[in-house]
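Visitor: From the sequence below, what's the structure:
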Amino acid sequence: MADSIAELIFIPAPGVGHIISTIEIAKLLVTRDHQLSITVLVINPPPTFGSGSAITTYIQSLANTTMDRISFIELPQDKTRQDSKAPMAAFTDFINSHCKHVRKIVADKMSQPDSGRVAGFVVDMFCTGMIDVANEFNVPTFVFFTSNAAFLGFKLYIQTLSDNKNQDVVELSNSDSTISVPSFVKPVPTKVFPTICQSQEGLEFVLGSARKLREAKAIIVNTFLELETHAIDSLSKESTIPMVYPVGPILNLEAGAGKASSDDDIIAWLDTQPPSSVVFLCFGSMGSFDEDQVKEIANGLERSGHRFLWSLRRPPSDQTSRAPSDYEDPETVLPEGFLERTAGIGKVTGWVPQVAVLAHVAVGGFVSHCGWNSLLESLWFGVPSAAWPIYAEQQINAFEMVVELGLAVEIKLDYKKDFFNPKADKVTAEEIESGVRRLMEDNKVRTEVKEMREKSRAAVLEGGSSYASVGRLILDVKRNIL
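Guide: The predicted model follows:
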């Protein structure tokens, strides 16, 4: 059995941020051990993302991708739609509708005599319904948690409050108070709870997901010990929580390279700017603002006097797609004369190659939506962030970075805009100006971020904390074929 191949079935969620980090951990695992092979089962985005979206195009392209000991299979998608259902219930049903296709593929693999032994499933945090399929084949499930350890602890604690302590979490989430969460040192204000916790329908999604997490053999988290020492320690002390493997930062440092002809123009512009002088504003693949908010951002930037590179995206035009797009002419939503007045110090563009921009010596600060991948990238390159969370768990991420760890400054920690809260409060030009000034002028935060940069890079090198954690994970996987 010494030369047996252990095959893992990876099932990422249909979002670019999720699938990119999933592919990176897959590449890391097969690089670290030649006895591992991986099949990635690709779920295409639901119809609400729009069939022509960049997410759909990217994910569908994976089926034609070849990597050493990593293969991709695009799963069929049912034609039925359940538009009458609440959003999160519909999303859960959409993911689970693929269970029958996963079951068939795995059964076919197991029936082939020359196939490797299926040693386990590695499923995204949004695909935990697949644990039931893995159980049918008597193989363990490892959940890949693409956010941070503190949020994992928060999610599990919310479930404990509801199921074991009969706490009305919806009422709590809509209050103005703080609670002690084991994975945080400091009390967590309820104003940074994800919007999803403020309604019963949303809470049921969170509780169902947390209950399934506890059924996993282990949880793989895209973080590292030196960043989240307290959170990781708190999770390891809880007997009802599966083994946690911190394996990060898992990053695609070539992400988006060569995606658009504008890339060269953006980098060429940065090449003309002084070191650490440019504020970079980017709000993720799903982040966008209405015209009033765009004008406030523009006014805040202009008043700050700092150089800037702004990735400005147009909100979805209707309900058939949730993905933003680029403006044909951004001047239509910007204050009159803004582009002319800032021509010497600023650049407004559409999609940007975020990794390449953060790596550039001219970039000195990052106004971010606080998606976890983006925060890890900013720490990797030693660029301090100004927190402007928008949706999902980003408010919790922002609180951790600003208040808990002191690695970012605040623009507005409790800003929320998603399908539970489509009309967000406006962030004023004064708040944006103040946040940008702190971002570019707070040397304490800048020093802390530079130190964490070195720790993040050391964690993944041989002898580092995440390197060792990946080694333990591989041993755990391979026990299933011995």
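Visitor: drop to CA atoms for contacts and neighbour counts, all remaining ones
Guide: Fine.
Visitor: Just confirm residue 302 is within a helix.
Guide: Yes - under DSSP: H, G, I helix; E, B strand; the rest coil, residue 302 falls within a helix.
Visitor: this one next, for a side-by-side:
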Amino acid sequence: MKKAELVFIPAPGISHLMSTVEVAKLLLDRDERLSITFLIMSLSYDSKTACYIDSLSATCNRIRFIKLPEDEPEPNTFLFSLIGTQKRHVKEEVSKLVSQSESSPDSPTLAGFVLDFFCTSMIDVANEFGVPSYIFLTTGAAYLGLQFYIQALHDEQRVDATQFKDSNAELVMPCLAYPLPAKALPSAALNKEWLPAFLDQARRFRETKGIIVNTFEELESHAINSFSNGNTPPVYPVGPILNLNRDGDHDVESDKRKDIKQWLDDQPLSSVVYLCFGSMGSFGVDQVKEIACGLEQSGHRFLWSLRKPQPKGKMEIPSDYTNTQDVLPEGFLDRTAQIGKIIGWGPQIDILSHPSVGGFVSHCGWNSILESIWFGVPIAAWPLQAEQQLNAFKIIVELGFGVEIKMDYRREFFYDDNENIISAGEIERGIRCLMELGREKVERLKEMSEKSRKALMEGGSSYTWLGQLIHEMVDNIP
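Guide: So this is what the prediction gives:
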């Protein structure tokens, strides 16, 4: 029985790393021939990654983590420049693995690279070692189809996607069942500085042996079917890939976790709206006050993950407030003491799985969407950046089990000088729609929640796709 080694290269940042580790676990659980080495790039401002890896190292005996030397790029340069500086370190580490394999007959054979979709430049390194590359996409299949569409539009029809910025155009693309408003295009497609990298990414996807997507057939059947024409590498929907064991949540102190659980235990069934905008999501004081007023006016119970913005122009993860009274309307905490609770960073899986939570005001990050579907908690969409506007469109228009706060709201990465303010009235309306969702939408979400669980079970769609992927990776080693 031939043993195989896969090299995983996740993008820097805890949310991408967590999803990638969960994929690795799925592969290892299914095939005992496999072992996996993670090559970890870290960012100076990201303290969570080290804690997360430490928590895993003791429990995952066929996964090992190698931290690459830090080559910090110039401040505020985009992620790709950091990844580019790491190619030589990756080559050095993989050379060691290959030497080890060649010197010992019991060592596994290098079978391929699994690359985060930001790490396409590492395809060059895989090619040097003569092994295939696979992309792992931490977002949905519709995003993949959109990226191929924008790239083909540019390369074949000479259409520059940045012309759609602030446009009212609607785009018909094979990966979506409904025309997409141009205002819901990903930020990178509308930005002249980022578009070249976005296009190059899609071109490089086409060079790979396959694309692993964190989704499942039943959720994105239209998008997945759009890849069956043979114009792209094989697409493997193996999700939903969720961190249900709560690995990496150890930075949420046990006392804080107990306090949140106790508060939720005391609330009526499905009565609480949970507000959280992801690991990078935060707002300035003016917007915080509007959210507070909207919550208070709605009259609904709430649990709000309120975080302090990073300093302007700096790539830092938002931190928790030492005193939230500094940014909230005067008297807000006293007036809402019986119905609301404000926290900093919280254990999202624990919160969404709690029976008292009935709605989720979310930035529509893909992990958050999959978690909300898994636990059957409807979303009010308030996207911020990246592909979150597309994700909001998916859940509201295509899937029909979300509501809108503002689907085309957008903020640029780390450079927010002019923050668009959503009024308390709009927020109140969105929360009321969310917490009084119609029966038809609730049932639709419940059905999808059941399908998400069945997809991973033996005989389920994602289980079957994962088997095909392993066959492709391991059974074809020379």
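Visitor: So what does residue 77 of structure 2 match up with in structure 1?
Guide: The alignment partner of residue 77 of structure 2 in structure 1, by TM-score structural alignment, is residue 87.
Visitor: residues near that match, how many?
Guide: Using other Cα atoms under 10 Å, the number of residues around residue 87 of structure 1 comes to 16.
Visitor: cool, and residue 99 of structure 2?
Guide: Neighbours of residue 99 of structure 2 (other Cα under 10 Å): 11.
Visitor: which element is it on?
Guide: Per DSSP states H and E, residue 99 of structure 2 falls inside helix 87-103.
Visitor: same thing with residue 431 of structure 2?
Guide: Here residue 431 of structure 2 is assigned to helix 424-435, by DSSP H and E.
Visitor: In structure 1, what stretch matches that helix?
Guide: Using TM-score structural alignment, helix 424-435 of structure 2 pairs with 429-440 in structure 1.
Visitor: Please name the nearest non-neighbouring residue to residue 446 of structure 2.
Guide: Ranked by Cα to Cα, 6 or more residues apart in numbering and with sequence neighbours excluded, the top spatial neighbour of residue 446 of structure 2 is residue 376, at 5.6 Å.
Visitor: Kindly report the same for residue 405 of structure 2.
Guide: residue 430 is the one closest to residue 405 of structure 2 (Cα to Cα, 6+ apart), at 5.0 Å.
Visitor: contacting residues around that neighbour?
Guide: 380, 403-405 (Cα atoms under 8 Å, 6 or more residues apart in numbering).
Visitor: gap between whichever residue in structure 1 pairs up with residue 379 of structure 2 and residue 103 of structure 1?
Guide: Matched by TM-score structural alignment, residue 379 of structure 2 corresponds to residue 385 in structure 1. Using Cα to Cα, to the nearest Å, residue 385 of structure 1 is found at 43 Å from residue 103 of structure 1.
Visitor: between the two, who's got more neighbours?
Guide: Taking neighbours as other Cα under 10 Å, residue 385 of structure 1 and residue 103 compare with residue 385 leading, 35 against 16.
Visitor: correct me, but that one touches residue 374?
Guide: No - counting by Cα atoms under 8 Å, residue 385 of structure 1 stays clear of residue 374, with 9.7 Å between them.
Visitor: Quick check: neighbours shared by the two?
Guide: If you check residue 385 of structure 1 and residue 374 against Cα under 8 Å, 6+ apart, the residues they both contact are residue 368.
Visitor: What segments of the stretch 1-150 of structure 1 are strands?
Guide: Secondary structure of the stretch 1-150 of structure 1 (DSSP state E, counting those that start in this stretch): strands located at 6-11, 36-42, 70-74, 117-124, 141-145.
Visitor: Good, we can wrap up now.
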